[in-house]
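Enquirer: could you look at this predicted model? Sequence included:
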Amino acid sequence: MLKKRLGSAMFVCVAAAVFGHSAAVLADGNVTTAKLTVGAAPDAPPFSYIQGDKFLGISNDILQRVGRLENLDMRYQQMAFDGLIPALQVGQLDIAVSGIFITKERQAIVDFSTPYFVEGALVVVSVNSGIKSLAELKGKTIACEQGSAALKVAREHAAEWGVTLRILQDPASMQLAMRSGDVAGMIYDSALVNYQLRIEGAKPTIKIVSPVLDPTGIAFAFPKGSKWVAIVNRGIAKLKASGELDAIAKNYNMN
């Protein structure tokens, strides 16, 4: 039995050396040539965005580091946020990356990695608005991003707040609608709101009028039953143990 185990271990080591960077050792000890298609949103800083021809942000930095640790050859595709999960469902993607909230609804149709960040939703208004609280938004319209977890939060609370929801395709459209006065405010991911406020510094364009709503984990998403979940989780665990996970967030002033 000992010889058999040693033989298996030697096979894994030799195979990994032969396949090089594109070989991954699965949870069951098997080695596979790993070329993964990754869908990434281009407009969700600090988690996922494009600068030049590079995908940057907390989520991308973590996933790319995991890829190096676990020998995953990842091919990126730029996609709108609301197209990520549908693309996973039809097998177009192996992994989806952005600031993706883990929700019960999503868990029914895709699998998730270990969470690597926790955030919720915030309601914001223009910095020049006279509105100072959620209560003062009653009877008004707020913008929400199509496909976002913040949209789900807004739908759950819209009647309570007395607001009308306007669903738009991306954050830029929501900000434009708010600046032009088409909507009184918007609801968005708390980490993204706080990141924007850090970037704007002494000249903010928005102000927060709600507490953090429904905080939950952020993770990478996969097709149901994906073998890559265990591999990515293993890489995340290594980053957490080494302190690199926190260091990546710190690079973006997020801890």
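Expert: The structure has been received and is ready for your questions. Remember, it's a predicted structure, so these values are computed and weren't measured experimentally.
Enquirer: make it CA atoms for all contacts and neighbour counts henceforth
Expert: Will do.
Enquirer: what ranges does the stretch 101-250 of the chain have for its helices?
Expert: Assigned by DSSP state H, counting those that start in this stretch, the helices in the stretch 101-250 of the chain fall at 104-107, 149-161, 171-179, 190-200, 228-242, 244-251.
Enquirer: now the second one against helix 190-200, angle please.
Expert: This points to helix 149-161. 100 degrees (axes from the mean of the first three to the mean of the last three Cα atoms, to 10 degrees).
Enquirer: kindly present the helices of the stretch 101-250 of the chain as a markdown table, with separate columns for mean neighbour count and distance to Leu122.
Expert: Converted to a markdown table, the helices of the stretch 101-250 of the chain look like this (neighbours: other Cα atoms under 10 Å; distance: least, Cα to Cα, whole Å):
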| stretch | mean neighbour count | distance to Leu122 |
| --- | --- | --- |
| helix 104-107 | 11 | 20 |
| helix 149-161 | 17 | 8 |
| helix 171-179 | 18 | 13 |
| helix 190-200 | 17 | 5 |
| helix 228-242 | 18 | 27 |
| helix 244-251 | 16 | 20 |
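Enquirer: can you list contacts of the longest strand along the chain?
Expert: Counting by DSSP state E, the longest strand found in the chain is strand 117-126. Residues outside strand 117-126 that contact it (Cα atoms under 8 Å, 6 or more residues apart in numbering): 131, 134, 150, 153, 178-179, 184-191, 193, 205-219.
Enquirer: now the residue most central in space within the chain, nearest residue through space, not along the chain?
Expert: The chain has Gly99 as the residue nearest its centroid, 2.1 Å off, counting by Cα atoms, centre = their mean. What sits nearest to Gly99 in space, not counting adjacent residues and going by Cα to Cα, 6 or more residues apart in numbering, is Phe47, at 5.5 Å.
Enquirer: the one you found against Ile58, yeah?
Expert: Yes: counting by Cα atoms under 8 Å, Phe47 does reach Ile58; the two are 4.5 Å apart.
Enquirer: please say which of the two ends up with more neighbours.
Expert: Under the criterion of other Cα atoms under 10 Å, the comparison of Phe47 against Ile58 puts Phe47 first, with 28 against 25.
Enquirer: before we go on, here's another structure to hold up against the first:
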Amino acid sequence: MKKVLILLLTMVMAIGLAACGTSEKASKAGEGKKVLVMGTSADYAPFEYIETEKSDEIIGFDVDLAKAIAGKLGYKVEVKDMEFNGLVQALKSGQADFVLAGMTPTEKRKKNVDFSDIYYTAGFMIVSKKDSGINKLEDLKGKTVGVQLGSIQEGQAKEIAKTIDIKIEDRNRIPDLIQEIKSGRFDSAIIEDTVAKGYLTNEKDLAGFTFEAKGVEGSAIAFPKNSDLTEKFNQELKKMKENGELDKLVVKWFGGEQK
């Protein structure tokens, strides 16, 4: 009887050790998996957005670009949706490894984070109701103009306010700006033209016009200060510009090549 018990105990211990070994291997495999967290604000179609009727996945031009570059470097990407105004802080606090959100590398932002080379350049549009009578910048006199909090458009509104009397209001997300225009609380809003065109297609009661912006460089990828990822991403971004991969993504999401 003792021999039977000893044999059973030996078998149980052997199975346990084998299971532990398998568990350790799985754990090590998981530890070896490299994942970068991309911070973004998923309200900026076609750069980053969610097709809520289809899934809760964040898709868009910036997401494809991030996955393409990270994949070439041996990383996978985890996309996290955040308020645009909190993206720089997310990098500083370690909540994100990089930010791709149509962000412009302003001098103020450069004091807190590092940027890649420019990957896309767009313009700006004044969006309002079709019957608003707002067809040029001068028509904004005495009007309430909405902008996304912390965005480059906020800076453009302040530039306009130097010569034209406007009231500036901010909101966290682009859909909020559109809703405020439709409800009549805002007379207009300043939105990046590529993004605005998507709303004008779907919102038939809205119209818009582009204007010449001041001191705008385009969009770049943001990183924590002194991150070794900055140069690595830059190298791959340069290759994508040279071999046509970046233009293919532009055509896919915007329908035309970069000028």
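Expert: Thanks, I have it. All figures in this text were calculated on a predicted structure; none of them were measured in a lab.
Enquirer: and the TM-score between these chains?
Expert: Here the TM-score for the pair of chains, by TM-score structural alignment, normalised by the length of the first structure, is 0.81; 225 aligned residues with a Cα RMSD of 2.3 Å.
Enquirer: could you tell me the end-to-end distance of stretch 105-114 of the second structure?
Expert: For stretch 105-114 of the second structure, the first-to-last residue distance is 8 Å (Cα to Cα, to the nearest Å).
Enquirer: about what we covered before: format the helices of the stretch 101-250 of the first structure as CSV; extra columns: distance to Val127 of the first structure.
Expert: Output for those, formatted as CSV (distance: least, Cα to Cα, whole Å):
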stretch, distance to Val127 of the first structure
helix 104-107, 33
helix 149-161, 20
helix 171-179, 10
helix 190-200, 11
helix 228-242, 37
helix 244-251, 27
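Enquirer: of these, which is nearest Val14 of the first structure?
Expert: The closest of the helices of the stretch 101-250 of the first structure to Val14 of the first structure is helix 228-242. By Cα to Cα, the value is 18.8 Å.
Enquirer: ok, average deviation of that closest one from the second structure?
Expert: Once fitted to the second structure, helix 228-242 of the first structure is off its aligned match by 1.4 Å on average (mean Cα distance after the TM-score superposition for the first structure).
Enquirer: relative to helix 244-251, how tilted is that helix?
Expert: 80 degrees.
Enquirer: how far is helix 228-242 of the first structure from where the chain is centred?
Expert: Its chain's average C-alpha position is 16 Å from that of helix 228-242 of the first structure, according to Cα atoms, centre = their mean, to the nearest Å.
Enquirer: pull up the aligned stretch in the second structure for it.
Expert: Aligned by TM-score structural alignment, helix 228-242 of the first structure falls on residues 229-243 of the second structure.
Enquirer: shouldn't Ser113 of the first structure be in contact with Gly217?
Expert: No: taking contacts as Cα under 8 Å, Ser113 of the first structure lies outside contact range of Gly217: 10.1 Å.
Enquirer: looking at the two, which is more packed in?
Expert: It is Ser113, of Ser113 of the first structure and Gly217, that has more neighbours when counted by other Cα under 10 Å, with 20 against 16.
Enquirer: so what does the more buried one match up with in the second structure?
Expert: Under TM-score structural alignment, Ser113 of the first structure pairs with Ser116 in the second structure.
Enquirer: repeat that for Ile62 of the first structure.
Expert: Checking TM-score structural alignment: Ile62 of the first structure goes with Leu65.
Enquirer: same for the lengthiest helix in the first structure, what does it pack against?
Expert: The longest helix of the first structure (DSSP state H) is helix 2-19. Applying 3 or more Cα pairs under 8 Å, 6 or more residues apart in numbering; DSSP states H and E, we find helix 2-19 of the first structure packed against strand 23-25, strand 31-33.
Enquirer: mind checking which of the ones you listed is nearest Ala159 of the first structure?
Expert: strand 23-25 (49.1 Å).
Enquirer: from the chain's centroid, how far away is that closest one?
Expert: 24 Å.
Enquirer: cool, stretch 182-191 of the second structure as well?
Expert: That offset, for stretch 182-191 of the second structure, works out to 23 Å (Cα atoms, centre = their mean).
Enquirer: now swap in stretch 41-57 of the first structure and tell me
Expert: On Cα atoms, centre = their mean, the centre of stretch 41-57 of the first structure falls 11 Å from the chain's centre.
Enquirer: with stretch 40-53 of the first structure instead?
Expert: With Cα atoms, centre = their mean, you get 11 Å for stretch 40-53 of the first structure.
Enquirer: likewise for stretch 240-248 of the first structure?
Expert: That offset, for stretch 240-248 of the first structure, works out to 17 Å (Cα atoms, centre = their mean).
Enquirer: residues contacting Glu217 of the second structure?
Expert: Contacts of Glu217 of the second structure (Cα under 8 Å, 6+ apart): 104-105, 118, 121.
Enquirer: go again using 7 Å as the cut-off
Expert: The contact partners of Glu217 of the second structure, by Cα atoms under 7 Å, 6 or more residues apart in numbering, come to 104, 121.
Enquirer: what does it align to in the first structure?
Expert: Per TM-score structural alignment, Glu217 of the second structure is aligned with Thr216.
Enquirer: state the distance from its match to Gly99 of the first structure.
Expert: 11 Å.
Enquirer: got it, and His157 of the first structure?
Expert: For His157 of the first structure, the distance to Gly99 of the first structure - Cα to Cα - is 22 Å.
Enquirer: again, but for Asn255 of the first structure
Expert: 16 Å.
Enquirer: cool, and Phe117 of the first structure?
Expert: From Phe117 of the first structure to Gly99 of the first structure the distance is 9 Å (Cα to Cα).
Enquirer: same deal with Leu239 of the first structure?
Expert: Taken as Cα to Cα, the span from Leu239 of the first structure to Gly99 of the first structure is 18 Å.
Enquirer: now do Ala221 of the first structure
Expert: 10 Å.
Enquirer: residues contacting Leu246 of the second structure?
Expert: Contacts of Leu246 of the second structure by Cα under 7 Å, 6+ apart are Met240.
Enquirer: rerun at 8 Å
Expert: 65, 237, 240.
Enquirer: mind putting the residues you listed in CSV, distance to Lys28 of the second structure included?
Expert: Shown next, in CSV, are the contacts of Leu246 of the second structure (distance: Cα to Cα, whole Å):
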residue, distance to Lys28 of the second structure
Leu65, 29
Leu237, 31
Met240, 33
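Enquirer: out of these, which are shared with the first structure?
Expert: Compared against the first structure with both residues aligned by TM-score structural alignment, their matches' Cα atoms under 8 Å, the contacts of Leu246 of the second structure retain 65, 237, 240.
Enquirer: which residue is the nearest non-sequential neighbour of the last one?
Expert: Counting by Cα to Cα, 6+ apart, the nearest residue to Met240 of the second structure once its immediate chain neighbours are dropped is Leu246, at 5.2 Å.
Enquirer: could you do Gly217 of the first structure as well?
Expert: Val118 (4.4 Å).
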